[in-house]
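Q: I'd like to go over a predicted model; first the sequence, then the structure.
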Amino acid sequence: MTIQTEEELVNSFVNYTHEKNNKSTILYREVQTGYGRPDVLHIEYNENVLNKRKMSYHGPLSTLAAHMMTYLAERRWVSMEKVSKQFDIKNGKLLIILEDLLSRGLIVKNEHLIKSKPRNEILAIKRLGVYEAKLYQWKEAINQAERNLWFTNDSYILMPIKRGKLKNNIYNECKSRGIGVGFFNEETGLDILLKPVRSGVINTPFLWTINEELWKEQLYEYN
């Protein structure tokens, strides 16, 4: 069957990915990243990290808390005074946020000093694969995929199979932008023509926001 619409392309790709991948993956559609809504977000995660914290979902992480985790994840011990100045917030507001992060098991506190726990203990996400799907408008798909590089290195365009000069043009443009190319067909599945120039997650507020949402998904499995 020939794919007629972008919705059919996304639906077929999501169904295919669900069937091909193990249970340590989650797919979201049109997630608000803070700068657009990519068609598909494919998350690969570490089950061991999830299992250790499987009952610690405390609701969505606030925007300020997500930014604070991004800040702390790059540092060792930091004084509360320095964090307060960094985010221009009063001590009372800071204490509320820190209490939330402590209750989630994301940070440790020693008197007036705080730091993030090691990432391998609290960050379950191993990979954020993001796909922008188009049937024909490949230049628009490339522009969208390039914008997603702010929160992940694994950014792809997703299209039905292309051939000849058009295929080469898409390949060359994506290579110059550092993004990947995936051609999809319902019969043959996903063909990765080009991988992104880099791979791996990037420390951003979006990473920590999505990371905490994984525990909600895990709670649904255990209930």
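A: Looks like it came in fine. Numbering: from 1, shown residues only.
Q: every contact and neighbour count from this point should use C-alpha atoms.
A: Will do.
Q: is it fair to say residue 129 lies in a helix?
A: No. Residue 129 sits outside any helix when classified using DSSP: H, G, I helix; E, B strand; the rest coil, being strand.
Q: quick one, strands of the chain?
A: All strands of the chain, identified by DSSP state E, fall at 25-29, 40-45, 78-79, 107-110, 113-116, 125-133, 154-160, 180-185, 189-194.
Q: tell me what the first one is packed against?
A: Here strand 25-29 touches strand 40-45, going by 3 or more CA pairs under 8 Å, 6 or more residues apart in numbering; DSSP states H and E.
Q: residue 138 versus residue 217, what's the distance?
A: Between residue 217 and residue 138 the distance, using CA to CA, to the nearest Å, works out to 33 Å.
Q: below is an additional structure, to be compared with the one above:
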Amino acid sequence: MGTRTIRYTALLACIAALTACTAPPEPPVASPGPELDPQAVNYDNLDFVKSRPSVFDNKCGTLPRDLQSLLGLESKPADGMGGGCNARESWGNLSIHLFSPMSNRKSQAQYFSDAWNGDLGAGGYFQRSILLDRYYAITKIAGSVNDNCTVTVDTGSEQPFEVTASMDFDESIALSAQDVDQPIDRAMRDFCPRATQAAEKLLPLIDENGGSRAR
């Protein structure tokens, strides 16, 4: 490799590094929440808002009363012991809950920015997206055998909104006993769309005029 080629390669590396570090201008905080630039998913250092209240109180009671029919669930959702609103279905489980970034030690608190940068552990799959044109979102497949797919949505709160679709607990235990992971493509086909669709149906109802950059 000649000197000119080495210098050119180094220049491209510098340009790439600068591009990765410089995020595009984000829309100002407004009501209703403004649309987001789809290219923002390529950048790490976005200006995430954390001042809005949570979109629900992590219990079924503050979700729409017709939640079962709205999401086409077979069973009536119920509050989980550790929070969240859960439904057990023939295909697995659906959980609607809040991301809990806080820690007893402020220095160890984690937020949506940590999820956005993959610092929370993403298992076998991790993808950024823009949901409903107005929300930054993360889709990740995790669990001991890739048994769940979680969509984490930045609602401008310290506790983002999450929906997790997962395989039946008994199947997860069986795969663990066999030391076998669920294929990523099955998780993407059978579970991630359920989590995404539930988030897209619920957010307009529980966060009217909201968004990641909403006032």
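A: Here it is on my side, so go on. All figures in this text were calculated on a predicted structure; none of them were measured in a lab.
Q: so what number do they get for TM-score?
A: Here the TM-score for the pair of chains, by TM-score structural alignment, normalised by the length of the second structure, is 0.28; 91 aligned residues with a CA RMSD of 5.1 Å.
Q: ok so, going back, the more surrounded of residue 217 and residue 138 of the first structure?
A: In this view residue 217 of the first structure and residue 138 are compared by other CA atoms under 10 Å, and residue 138 has more residues nearby, 20 against 13.
Q: for the more buried one, list the residues it contacts.
A: By CA atoms under 8 Å, 6 or more residues apart in numbering, the contact set of residue 138 of the first structure is 157, 159, 170.
Q: turn those residues into CSV, including neighbour count and distance to residue 181 of the first structure.
A: Listed next are the contacts of residue 138 of the first structure as CSV, based on neighbours: other CA atoms under 10 Å; distance: CA to CA, whole Å:
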residue, neighbour count, distance to residue 181 of the first structure
157, 27, 5
159, 25, 8
170, 19, 8
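Q: looking at those, spot the one nearest residue 7 of the first structure.
A: Using CA to CA, residue 159 comes nearest to residue 7 of the first structure of the contacts of residue 138 of the first structure, at 11.7 Å.
Q: surely that closest one touches residue 180?
A: No. Under the criterion of CA atoms under 8 Å, residue 159 of the first structure lies out of contact with residue 180, with a separation of 11.4 Å.
Q: show me where the first structure has its helices.
A: Assigned by DSSP state H, the helices in the first structure fall at 6-20, 47-52, 63-72, 80-87, 91-103, 119-122, 138-147, 164-177, 205-222.
Q: which element, helix or strand, includes residue 198 of the second structure?
A: helix 192-206 (DSSP states H and E).
Q: list the buried ones in that helix?
A: 192, 194-196, 198-199, 202-203 (16 or more other CA atoms under 10 Å).
Q: reformat those into TSV and put distance to residue 14 of the second structure next to each item.
A: Listed next are the buried residues of helix 192-206 of the second structure as TSV, based on distance: CA to CA, whole Å:
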residue	distance to residue 14 of the second structure
192	36
194	41
195	39
196	37
198	41
199	39
202	43
203	40
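Q: all good on my end, thank you.
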